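J.: no FASTA, just this:
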C-alpha cells in the first residue's frame, strides 16, 4: 500500500520505514500509521519476481507508540543501537488526537521497545543548561517546529536537525538548528534563521569531513510570510559540524532547475545524486537526476546521461538510499510536467550509479558500504556520511555569521 510522509533509516543491512500516511485508493482514504517495517538488503532479490520483495513487518510487535508522519529519524545512542524519531505530527493511536507531551521517541534496536527519553535542554538565549526546562519540549511550538525537518547523524551519536515547519498547512516555518547529543541526552537549540532564512522541502547530506550540505527546497525570505520561493540550486548552504559555522558555497557546472520534495543520496565516491521533486507549479522537476560533485572545488553540478530502459515514472515525496553501487528509491507520488502529483505508489526501483542504468536485480553488498537514507517527503528528511577521501574544503569568502 502506498505511503507518503514516512521516514526511513538504515541499520546494518536493513532499511527501516517508520509511520507515514497510508493511501488506500480503493477506499479513497489517507490515514497516519504507526507502521514499522524493513526491507532486508542482505539478500538478493528481483523487482519482477512473483515471490515479492524481502519485507519484514514489525508493526504488531514494535509499532510506533503513536500515529506518526512527517517526522525525521536518525541513528544514535550508545553503540549506535537506537533510532530517534523526532518531531512530525503525532496522533493518539486510538483517538487520533494530537499528542503534545513529547517531541521525540527512542526505538531500541536490541529490545524492539519504544520509550520517551529524558532530555537536558540548553536555553538558546542564555546558552546555559536549564534542568528546570523539562516543560519546554512539551510546548506546542517546539513540537511543531520540527514537522518535516531534516536530520543527519555522525559516528559520535550527534544528531543535527534543521528547518521544518509548524505543520503541514501552516505558514510558520523555521531556520533553527538543533544539535542533539544522543549519548549525553543534551538538546541544544541554535538559531540560524537570521541569515539562513526558513527552509522546507530541502535535503541534507553529511559528508565524511563533517560538513552538512543543504540542497534545494523552499525558503521564506521574510521569515513567516508564507511567501515561499524555490532555492536556487547553485546556492549551497553548508554547516561545519566541527566549527559550527555556516558557509554559502556557489556551485558551478551545468544549469539545474530548482526543486523541492526531492531526495539526495551520497555515493561511495563523493557524489550527491539528487532525484525527483517538483517546482513551484507542482510539476515534475527536470531532469529527474542531477548530480553534485563534492570532490572538486568549486562544487560542480552534472547532468548525467541516464539510460531510459526501465526508467521509473517521475515522482516526489519518495524515499532514497545509497547502497554500495546502487541507489534505491521507494514509494512517493507520481509527477508530470503538466499537473501536480496525484498518484501515490508503493514500488521500489534500483539505479546502478556506476553507469546510470535502471536495473531490476539487487545483489547484497558488505554492510560497511551501506549509507544512511534520505526521504523526500513533503517537508524534508535525512542523510548521513560515507567514508571516502574528498578534496572539497569550505571557502572563506562567503562565510556566514558565527553561531
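T.: The structure has been received and is ready for your questions. Worth saying up front: this structure is predicted, and the values here are computed from it rather than measured.

J.: switch to C-alpha atoms for all contacts and neighbour counts from now on
T.: Fine.

J.: and the helices in the stretch 201-350 of the chain?
T.: With DSSP state H, counting those that start in this stretch, there are no helices along the stretch 201-350 of the chain.

J.: residue 290 touches residue 301, doesn't it?
T.: Yes: applying Cα atoms under 8 Å, one finds residue 290 in contact with residue 301, separated by 7.0 Å.

J.: shared neighbours, these two?
T.: residue 256 (Cα atoms under 8 Å, 6 or more residues apart in numbering).

J.: contact partners for residue 61?
T.: Residue 61 makes contact with residue 112 under the criterion Cα under 8 Å, 6+ apart.

J.: that one - that's part of a strand, no?
T.: No: counting by DSSP: H, G, I helix; E, B strand; the rest coil, residue 61 is not found in a strand; it is helix.

J.: for residue 44, which non-adjacent residue is spatially closest?
T.: Using Cα to Cα, 6 or more residues apart in numbering and skipping residues adjacent in sequence, the residue nearest residue 44 is residue 363, 4.8 Å away.

J.: okay but that neighbour is in contact with residue 40, surely?
T.: No: taking contacts as Cα under 8 Å, residue 363 lies outside contact range of residue 40: 11.4 Å.

J.: neighbour count winner among the two?
T.: More crowded of residue 363 and residue 40, by other Cα atoms under 10 Å: residue 40, with 18 against 12.

J.: another one to put next to it:
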C-alpha cells in the first residue's frame, strides 16, 4: 500500500504478526500486489510499517480470504474477480488459490467435486471453522466488463474442506434469499451471522433489512431468522464486521446504491450487535466518508474515539489461533495469559495482535488495557 496506490476491494488476512492485503482495485487497474503491515511493533498512523511480498498470479478484487487453522500459515483466496495482472482484462481462471506465507509461494490447489457454477463468484464473505471447513454463501458472477455486465445471483451454500480439498454445494429452496455484499461472522457456537447486503436478481436488487438477520447453523445446516431490537440501523451493503470475545459484532460503514448500481450514500457510522440479546446499539464514533484512502485509522472501542498510535502489549505470549470466523469475517484467537484476541475482517480488512480488523480495513485491538479498531487502506464507500 504505497503512498501512490490507494485502493479498495482487496482481501486481507492476519498471519501471525503480519496483516496481509491481496490485490484490490485502484483508479486504473486491478492489482496483483501483495502487501503486509508489520504488527510486531508499535507505530503511528503517519508511519505504518508496510512491506511488499511476492505478487499474485492474477489481478484480484471482490473476493475473500481465510487462514488455515491446520497450520496457521496457509491463506486460501476464495472466489473474487480475477484479471490479467495489472490490466482491466477479465481472466477466466481458478476460483481458489493457496498462499504459503512461510515461503511466499502461490499454488492452485486441485479440488474434488468443485462446483463449476462457482467460477468467477464474487461479492462474497467466507468463514472458516476450527476443523478447516470454509463456508461461502451466495454471491454473484461478473461475466464480462467490456459489454453490458451480465450478473447471476446465487443462494447456494458452498463448502470447502481443506483437510481433503473436497468441495460440496448445498442448494437452498427457492424461498431462500440470494445474498451479495454482506458480512458473515462465525460465532463460537457454530452459527454464521449474515448482516446486510443485497438480495434479488439481475433485474431487481434490494438492500436487505438489517433488523432481520439470517443465521446459518454449521452443525445442522439449517437457516433461521433473528429479529433484532434496539437502535435503528440503516440497511447497507459492502460494510465491515468483526467479532469481539464477548459476543458483540461491530460493523462499520457501508453504502446504499441506486437501481443502476451507483453509490447514493456512504455511511461513516459504527454499530454494535449483541449476539447474546440480539440488540443493536450505536456508539458515538464516526469518521469522514472518503472515496479512496491509503491511510490507517484506529478506533479505541473502550471509549469509541479515534487515536493515532497502535501500541503492542508490553508482554505477550504466542496466541493459539482458534478460527471462529473467517471476512469478512472474524477469526478469533485468544491467549489466556495476555488476553489477546485476533479478529479478521471481511473482504478488505482483517485483524491483528489483539486487534480486530474490519473489511474495509479495520482491526479491533483487545488486551487487558486497551481495545482498538484499526482502519486500513480501502474505501469508506464499501468495496
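T.: Here it is on my side, so go on. As the structure is a prediction and not an experimental result, all values here were calculated from the model.

J.: if we can go back for a sec, to which residue of the second structure is the residue nearest to residue 44 of the first structure aligned?
T.: Taking TM-score structural alignment, the alignment pairs residue 363 of the first structure with residue 311 from the second structure.

J.: how about residue 182 of the first structure?
T.: Match for residue 182 of the first structure (TM-score structural alignment): residue 162.

J.: counterpart of residue 237 of the first structure over in the second structure?
T.: Checking TM-score structural alignment: residue 237 of the first structure goes with residue 214.

J.: whoops, I mixed them up, residue 200 of the first structure
T.: Under TM-score structural alignment, residue 200 of the first structure pairs with residue 180 in the second structure.

J.: what's around the closest residue to its match other than its chain neighbours, how many residues?
T.: Closest residue in space to residue 180 of the second structure, ignoring its immediate chain neighbours: residue 139 at 4.7 Å, by Cα to Cα, 6+ apart. By other Cα under 10 Å, 29 other residues sit near residue 139 of the second structure.

J.: check which helix or strand covers residue 139 of the second structure.
T.: strand 133-142 (DSSP states H and E).

J.: how far off centre is that strand?
T.: Put simply, strand 133-142 of the second structure sits 12 Å off its chain's centre (Cα atoms, centre = their mean, to the nearest Å).

J.: about what we covered before: mind listing what the residue nearest to residue 44 of the first structure touches?
T.: Shown in contact with residue 363 of the first structure (Cα under 8 Å, 6+ apart): 43, 44, 45.

J.: I'd say residue 333 of the second structure and residue 344 touch.
T.: No: counting by Cα under 8 Å, residue 344 is not a contact partner of residue 333 of the second structure; they are 9.8 Å apart.

J.: tell me which of the two has more neighbours.
T.: residue 344 (43 against 22).

J.: surely that one and residue 242 touch.
T.: Yes: if you go by Cα under 8 Å, residue 344 of the second structure and residue 242 touch, sitting 6.6 Å apart.

J.: from residue 145 of the second structure, how far off is the match of residue 237 of the first structure?
T.: Going from residue 214 of the second structure to residue 145 of the second structure by Cα to Cα, to the nearest Å gives 31 Å.

J.: more neighbours: which of the two?
T.: residue 214 (21 against 11).

J.: please report how far the more buried one lies from residue 341 of the second structure.
T.: 26 Å.

J.: before we move on, what about residue 233 of the second structure?
T.: Separation of residue 233 of the second structure from residue 341 of the second structure (Cα to Cα): 27 Å.

J.: more neighbours, these two?
T.: With neighbours defined as other Cα under 10 Å, residue 233 of the second structure and residue 341 compare such that residue 341 has more, 28 against 17.

J.: whereabouts in the second structure does stretch 3-22 of the first structure align?
T.: Stretch 3-22 of the first structure maps onto residues 7-26 of the second structure, going by TM-score structural alignment.

J.: buried set for the matching stretch?
T.: Across stretch 7-26 of the second structure, burial judged by 16 or more other Cα atoms under 10 Å covers 7-26.
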